[in-house]
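>>> Sharing a model that was predicted from the sequence below.
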Amino acid sequence: MRHTNSILSKMTYMITASLRNRVVGILSIFLLFFSYAIPVFAEAEHGSNLDSIKRLNSMSKAVKQKNYEIIFVNTSTDSSANPSFQYIHVNQNGKIYAQLLSLEGIVREIILKDNQVSYKQQDRASFTMNSSRIVEVFPDIVFNDFKLLSQYYDYYPVGKARIANRSAQLIRILAKDRDRNSYVLWLDDDTSIPLRIDLYNDKNILLQQFKVIKLTPLTHTQSFLNDLQQQDNYPVLVSQDKITDASDFELSYIPAGFVQQSQSHIDYRHAEISSQLYSDGVFSFSVNVSKAHKKVKTYSLQKGSQIIFTTGINNNEVTIIGDLPLETIKRIVKNIHIKKQR
């Protein structure tokens, strides 16, 4: 019996040792694999991020430098209307000429030449503003240095898709915090021009969509340039109101990456309005403070990505207009310090 127990003990020890050696061996292989795999995965993620930045910067360059015509629609989730437009863009020796034409309803035309944008409208007075681009076409996200923006956004290549009968690369631009909205872009494989741009809020709900129906690269542009030069020049819009750089309030909370673009104090029809504009290059918001002549009700309105939030602070009416999440706008309002008591 003792001999049998001794044999069983040795067999148990040998089996246990064998299993232990196999487990150790498996763990060693597992650890060895991950010691190499983790840097490889990190390098792959870093590489895809750099590739996305390169693609996005190529998009920004293409939109500004190439000659093309697009037919596109702008869709807002809170509107049943899907207006369509024709946009022609020509770069001649570094000078930009462009035309945006509404394809439905009342004819509205916007023309860019000589760094001036003219608004030709049938139902209201036509006018001209100083500007280097027609802002009603592409969202501001298109005109950025995406390497700099990577402090506040992550870029994820999503894959390939087909849109406007063209092959495109999808890239998701995801905000690193909840103070911003996010985008998904479809970039044309041949030209890098965006074929579709979806804007999502912090709850991943679609707010707005820019979608190209047809893209045509242009090789002959002289006829378009000749027609544009014959267009009437409208009066340059100049404000007659008194504007100064003074401001009656300070913000103690500003979302990371947002920089003040301007501040002004306007005497508009004997009503003083103090205003500040902020932007991170992608999104923007303005804060406007004026004297309240009666009790101000707190309310908010949203159209697409744009939110208007109004409330009362002491004897002042405060209005914020911006394409930020509502909770971020409320946080900004809570941290307004009004220096001048009215």
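Yep, it's here. A quick note: this is a predicted structure, and the numbers were derived from the prediction, not measured.

>>> For the rest of this, base every contact and every neighbour count on C-alpha atoms.
OK.

>>> where does the residue most central in space within the chain land in three-state SS?
By Cα atoms, centre = their mean, the chain has its centre lying nearest to residue 141, at 3.7 Å. Three-state call for residue 141 (DSSP: H, G, I helix; E, B strand; the rest coil): helix.

>>> Would you confirm that it contacts residue 280?
No - the pair residue 141 and residue 280 fails to qualify as a contact (Cα atoms under 8 Å) at a distance of 9.8 Å.

>>> Once you drop chain neighbours, what's closest to the residue nearest to the centre of the chain?
Distances taken as Cα to Cα, 6 or more residues apart in numbering place residue 282 nearest to residue 141, at 4.6 Å, with adjacent residues excluded.

>>> residues in contact with the one you found?
140-141, 144 (Cα atoms under 8 Å, 6 or more residues apart in numbering).

>>> what about it, distance to residue 133?
15 Å (Cα to Cα, to the nearest Å).

>>> and the residue nearest to residue 141, that's in a strand?
No - applying three-state DSSP, one finds residue 282 to be coil, outside a strand.

>>> That one and residue 198: what is the separation?
In terms of Cα to Cα, residue 282 sits 14 Å off from residue 198.

>>> where's residue 329, which helix or strand?
Here residue 329, judged by DSSP states H and E, is contained in helix 326-334.

>>> Other residues contacting that helix?
For helix 326-334, the external contacting residues (Cα under 8 Å, 6+ apart) are 178-179, 251-255, 307, 309, 318, 320.

>>> Inside strands: which ones of the residues you listed?
251, 307, 309, 318, 320 (DSSP state E).

>>> okay if I get those as TSV plus distance to residue 81 and neighbour count?
Formatted as TSV, the ones in strands among the contacts of helix 326-334 follow (distance: Cα to Cα, whole Å; neighbours: other Cα atoms under 10 Å):
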residue	distance to residue 81	neighbour count
251	37	14
307	19	19
309	24	20
318	31	24
320	26	23
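
>>> wait, which of these is closest to residue 63?
Looking at the ones in strands among the contacts of helix 326-334 and their distance to residue 63, the nearest is residue 307, at 27.5 Å (Cα to Cα).

>>> quick one: the closest one and residue 207, what's the gap?
For residue 307, the distance to residue 207 - Cα to Cα - is 11 Å.

>>> my read is residue 109 is in a strand, agree?
Yes - counting by three-state DSSP, residue 109 is found in a strand.

>>> Just the element for the closest residue to it other than its chain neighbours, please.
Nearest residue to residue 109 in three dimensions, chain neighbours excluded: residue 101, at 4.6 Å (Cα to Cα, 6+ apart). Assigned by DSSP H and E, residue 101 belongs to strand 95-102.

>>> Just checking the distance from that strand to the centre of its chain.
Strand 95-102 has its C-alpha centroid displaced from the chain centroid by 22 Å (Cα atoms, centre = their mean, to the nearest Å).

>>> want to compare, so here's the second one:
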Amino acid sequence: MQRLTSWLAVLLLFVSAAASAQTQLSETEEGERWFNLMADALNELNFEASFVHVQGDRIEPYQWVHGVDENGRQFEWLSQMNGPGFRALRIDDVVSHFHPAATSYSLNSNAVSTLIPSAFNQPFVNVSKYYRAVAVGGARILDRKAQHIRLVSRDNQRYGFSIWVDRDNGMPLKVLMVNREGEVMEQLQLTNLSVRPVANEMVNELGKIERPPMLDKLQPHQPPRLDVAPNWSPAGFKLLKKQHHRLVIDGTPVDHYLYSDGLAEYSVYLTDDSEQQHQANISFTGPQTLYSQHNAQIMVTVVGQIPIEVAKQIASSVQ
């Protein structure tokens, strides 16, 4: 009898473990399913929305419009409602940036702005090697039923995300970028959303806007000039751009390297700074991590949406 009881206990333990594993699998599958529904919504829906973007003490309101015309072309418009009035227009894979106080330009991209990560309108499989998507329950956001999904870093070399997706149409209603301790680094919250069966007249007007020239025509590409470069990047981060230019603030000549994994991005700036090689390192963690150090006669500065330990490793790789 005692032996039978022991076998039953083992069997119950096995069944419980299997059920737990199945639940975890289901949560993961559901997380990926909701992410893909969000990607479909951002590519297919005709919507008008407004949202606030919060980064530290900075709160900025935006207008956001998306529509698909009868030929299947996507139009996306993003307009900053405060300040000088930055605006961006995406027509399929060309994004035009309109700057009232600077030169306007166009470039090839599938995201209208870094405020809305480029991976959001792509299948989850594109980032699945470096993130897990987990469905973790429901909530009410913008007076709508929402599904909460978490994107968790698989390697602790990047921040995580919490996304609340509209259960009816897949639209992202709220997005948080969080660090390893769960602190919110950046957030986006919709304040209004209107989904239409067909694109409204504004989309037709967007197609009539005269777009500025492509960036490579306005600014001929200058390759990096220094004989050093970053030799390490976190897994999944791809080099999007490398060039030499002068900083807008003070005209300092720099070599600039831009990396992204589709959800987050960071920049590496290299400056010939041999006269100040004994200056102390600079380290700051906030909505944007900033880390600077001297490697021999080069000042290396890393800025972006990455943990400070990762920024230090990137900077140290410049040899």
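Nice, thanks for sending it over. Because the structure is predicted, anything quoted here is derived from the model rather than measured.

>>> Drop the TM-score for these two in here.
The TM-score (TM-score structural alignment, normalised by the length of structure 2) is 0.86; 311 aligned residues with a Cα RMSD of 2.7 Å.

>>> circling back: tell me which residues in the strand holding residue 101 of structure 1 are buried?
96-102 (16 or more other Cα atoms under 10 Å).

>>> quick one, what contacts residue 164 of structure 1?
Counting by Cα under 8 Å, 6+ apart, residue 164 of structure 1 has contacts 195, 212-215.

>>> outside of the strand holding residue 101 of structure 1, which residues touch it?
By Cα under 8 Å, 6+ apart, strand 95-102 of structure 1 touches 83-91, 107-115, 132, 134, 137, 225.

>>> do the same with stretch 228-241 of structure 2
Contacts for stretch 228-241 of structure 2 (Cα under 8 Å, 6+ apart): 127, 129-130, 157, 256-262, 265, 268, 270, 310, 313-315, 317-319.

>>> Could you do stretch 55-65 of structure 2 as well?
46-54, 75-82, 185-187, 286-287.

>>> same question, stretch 90-110 of structure 2
Here stretch 90-110 of structure 2 has contacts from 73-77, 84-89, 111-112, 118, 207, 211-215, 218, using Cα under 8 Å, 6+ apart.

>>> Need the counterpart of residue 65 of structure 2 in structure 1.
Counting by TM-score structural alignment, residue 65 of structure 2 corresponds to residue 88 in structure 1.

>>> repeat for residue 37 of structure 2
Under TM-score structural alignment, residue 37 of structure 2 pairs with residue 58 in structure 1.

>>> Sticking with that match, tell me its helix or strand.
helix 2-65.

>>> what packs against that helix?
Contacts defined by 3 or more Cα pairs under 8 Å, 6 or more residues apart in numbering; DSSP states H and E place helix 2-65 of structure 1 against strand 84-92, helix 146-149, strand 153-163.

>>> I'd like the next helix or strand past it.
strand 68-76.

>>> could you check the angle strand 84-92 makes with that following strand?
Angle between the axes of strand 68-76 of structure 1 and strand 84-92 is 140 degrees (criterion: axes from the mean of the first three to the mean of the last three Cα atoms, to 10 degrees).

>>> residue boundaries of the strands in the stretch 151-300 of structure 2?
Counting by DSSP state E, counting those that start in this stretch, the segments of the stretch 151-300 of structure 2 that form strands are 160-166, 172-178, 184-196, 238-246, 253-260, 265-272, 282-284, 289-295, 298-304.

>>> could I get these as TSV with distance to residue 145 of structure 2?
Shown next, in TSV, are these (distance: least, Cα to Cα, whole Å):
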stretch	distance to residue 145 of structure 2
strand 160-166	6
strand 172-178	10
strand 184-196	13
strand 238-246	36
strand 253-260	32
strand 265-272	31
strand 282-284	38
strand 289-295	34
strand 298-304	33
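
>>> Out of those, which is closest to residue 9 of structure 2?
Of all the strands of the stretch 151-300 of structure 2, strand 160-166 comes closest under Cα to Cα, at 38.5 Å.

>>> looking at structure 1, where would I find the counterpart of that closest one?
Using TM-score structural alignment, strand 160-166 of structure 2 pairs with 182-188 in structure 1.

>>> With structure 2 overlaid, how far apart is that stretch on average?
By mean Cα distance after the TM-score superposition for structure 1, the fitted stretch 182-188 of structure 1 averages 0.5 Å away from its aligned residues in structure 2.

>>> Just the residues contacting that stretch, thanks.
So stretch 182-188 of structure 1 is contacted by 59, 161, 166-175, 193-202 (Cα under 8 Å, 6+ apart).

>>> which of the residues you listed count as buried?
59, 167-175, 193-202.

>>> Aligned to residue 317 of structure 1, what sits in structure 2?
In structure 2, residue 317 of structure 1 lands on residue 299 (TM-score structural alignment).

>>> wait, its match sits on residue 273?
Yes - between residue 299 of structure 2 and residue 273 there is a contact under Cα under 8 Å: 5.7 Å.

>>> neighbour-wise, which of those two wins?
residue 299 (22 against 14; other Cα atoms under 10 Å).

>>> Stretch 278-288 of structure 1 maps to which residues in structure 2?
The aligned range for stretch 278-288 of structure 1 is 259-269, by TM-score structural alignment.

>>> dump the residue contacts of whichever residue in structure 1 pairs up with residue 195 of structure 2.
Residue correspondence to structure 1 (TM-score structural alignment): residue 195 of structure 2 is matched to residue 217. Counting by Cα under 8 Å, 6+ apart, residue 217 of structure 1 touches 67-69.

>>> can you do 10 Å?
66-70, 88-89, 190-191 (Cα atoms under 10 Å, 6 or more residues apart in numbering).

>>> Neighbour-wise, give me the winner out of those.
That'd be residue 89 among the contacts of residue 217 of structure 1, by other Cα under 10 Å, with 23 neighbours.

>>> unless I'm mixing things up, it is touching residue 110, no?
No - with contact defined as Cα atoms under 10 Å, residue 89 of structure 1 does not reach residue 110; the gap is 11.9 Å.

>>> Could you check how far the helix holding residue 58 of structure 1 is from the centre of its chain?
38 Å.
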